[in-house]
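In: Have a look; sequence and predicted model below, questions after that.
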Amino acid sequence: MTTNMTTKTLYLLCSAAPPVFDVAHVVEDAQARGWDVCLGLTPTAAHWLSGSLDGLAALTGHAVRWQYKLPGEPDVWPPADALLFAPATFNSVNAWALGLTDRFVVGVAAEAIGKGTPVVAMPCTNSAIAAHPQFDQSLAVLRTAGVELLYGESGFTPGPAGLDTPPHFPWQLALDAVDRHPTAQA
């Protein structure tokens, strides 16, 4: 649970990739670093974690969101000081770069760029799907927009197709990258 001493807010946005099952530990690690964490999920990630959503809300002290609020409803999250989108799947990366914001987390990530919020993303895909030409174009668009991408030698390295779970997803590297942003330091 977060404390009143927390002065900086991290939006942790997750797509449906196997590292999402570690999200409770990631929230705890971020909280230990002084972050007030708000957790957003793609609809499929929310489905995968459906049995844990109440516990994750209790852990963060905020509603776990995967859908847009209705017009006129108040925003239940405080403003973000930084945003981490990890794991970010092939689909989420491409939708984000193309501005296709029908999913809540992609819309929040797209808006963060326009607000000047520090944004770090760690894609998680396999090497076969990452070979699709749109993926490199999408990564280039996001880099140009100011997103710090932790991918390849600087982050997550895709493995071969067919593995259900990547051998290692460098969550600590992602949290370290968020901590380095000057506007994210309280």
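Out: Structure received.
In: use CA for all of it now, contacts and neighbours both
Out: Will do.
In: tell me the contacts of the spatially most central residue of the chain?
Out: By C-alpha atoms, centre = their mean, the mean C-alpha position of the chain lies nearest to Phe85, the distance being 2.0 Å. Phe85 makes contact with Leu12, Leu13, Cys14, Ser15, Ala109, Val119, Val120, Ala121, Met122, according to C-alpha atoms under 8 Å, 6 or more residues apart in numbering.
In: okay, pairing it with this:
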Amino acid sequence: MSRGLLYVIVCAAGAAGQVGRLVGLAQASGWTVQVIATPPALNFIDAAALERQTGRPVRSRYRSPDAPRPPRADAIVVAPATYNTINKFAQGIADTYALSLLAEAPGLGIPVVVLPFVSTALAARPVFRRSVTDLRAEGVQVLLGSGEFEPHEPGAGGSAVDGYPWHLALRSL
């Protein structure tokens, strides 16, 4: 039984190369998965492998005007979510296909879960803390702090990849 269509928005962070783990967990839970990559994330992922896994093309650009409109997501997970994407999402900046989808989602009532992959130095910035607060005020679940997920030390992102808690995003849907 399908739970619906889950958009997995993947950003250019260290854990991005393992996003197939999230896809597999989502599919095992009954979701149909569409991977959306930010343009820089394309250098971090194996798009061909993800397309084989999902049976769908990895999207990173707007469709052409004559192309069919893709189905609307029932839920969205942003993982790994970067400092840049989280701040842009909170400010309503829609300068990529992925951010355009995120900008619309709260207004459409689409549940969004954000699982950051950021350092403690970036997470300590006032602008980042405001962004997290603003997104939460709109009903976006940002899995950060309170024992959910903690940022890694600066320069330690590579060692944090294997322990990245993909399962938390699905548990929160």
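Out: The structure has been received and is ready for your questions. Quick caveat, the model's predicted, so the values are computed rather than measured.
In: State the TM-score obtained for the two superposed chains.
Out: Here the TM-score for the pair of chains, by TM-score structural alignment, normalised by the length of structure 2, is 0.92; 171 aligned residues with a C-alpha RMSD of 1.4 Å.
In: how near is the residue nearest to the centre of structure 1 to Leu13 of structure 1?
Out: Separation of Phe85 of structure 1 from Leu13 of structure 1 (C-alpha to C-alpha, to the nearest Å): 5 Å.
In: which one in structure 2 is furthest away from the centre?
Out: Asp66 (27.3 Å).
In: for it, helix, strand, or coil?
Out: Under DSSP: H, G, I helix; E, B strand; the rest coil, Asp66 of structure 2 falls in the coil class.
In: Then Pro79 of structure 1?
Out: When classified by three-state DSSP, Pro79 of structure 1 comes out as coil.
In: Over in structure 2, tell me which residue corresponds to it.
Out: The equivalent of Pro79 of structure 1 in structure 2 is Arg72 (alignment by TM-score structural alignment).
In: Then Ala161 of structure 1?
Out: Looks like Ala161 of structure 1 aligns to Pro154 there (TM-score structural alignment).
In: ok, now which ones touch its match?
Out: Counting by C-alpha under 8 Å, 6+ apart, Pro154 of structure 2 touches Ser119, Thr120, Ala121.
In: For the residues you listed, which entry has the maximal number of neighbours?
Out: Each of these was scored for neighbours by other C-alpha atoms under 10 Å, and Ser119 scores highest at 18 neighbours.
In: Tell me the spacing between it and Gln34 of structure 2.
Out: 27 Å.
In: cool, Ile110 of structure 2 as well?
Out: Ile110 of structure 2 is 15 Å from Gln34 of structure 2, where distance means C-alpha to C-alpha.
In: ok, these two, which is more surrounded?
Out: Higher neighbour count among Ile110 of structure 2 and Gln34: Gln34, with 24 against 17, using other C-alpha under 10 Å.
In: how would you label that one: helix, strand or coil?
Out: Applying three-state DSSP: Gln34 of structure 2 is strand.
In: which residues does it contact?
Out: By C-alpha under 8 Å, 6+ apart, the contact set of Gln34 of structure 2 is Leu5, Leu6, Tyr7, Val8, Thr54, Arg56, Pro57, Val58, Arg59.
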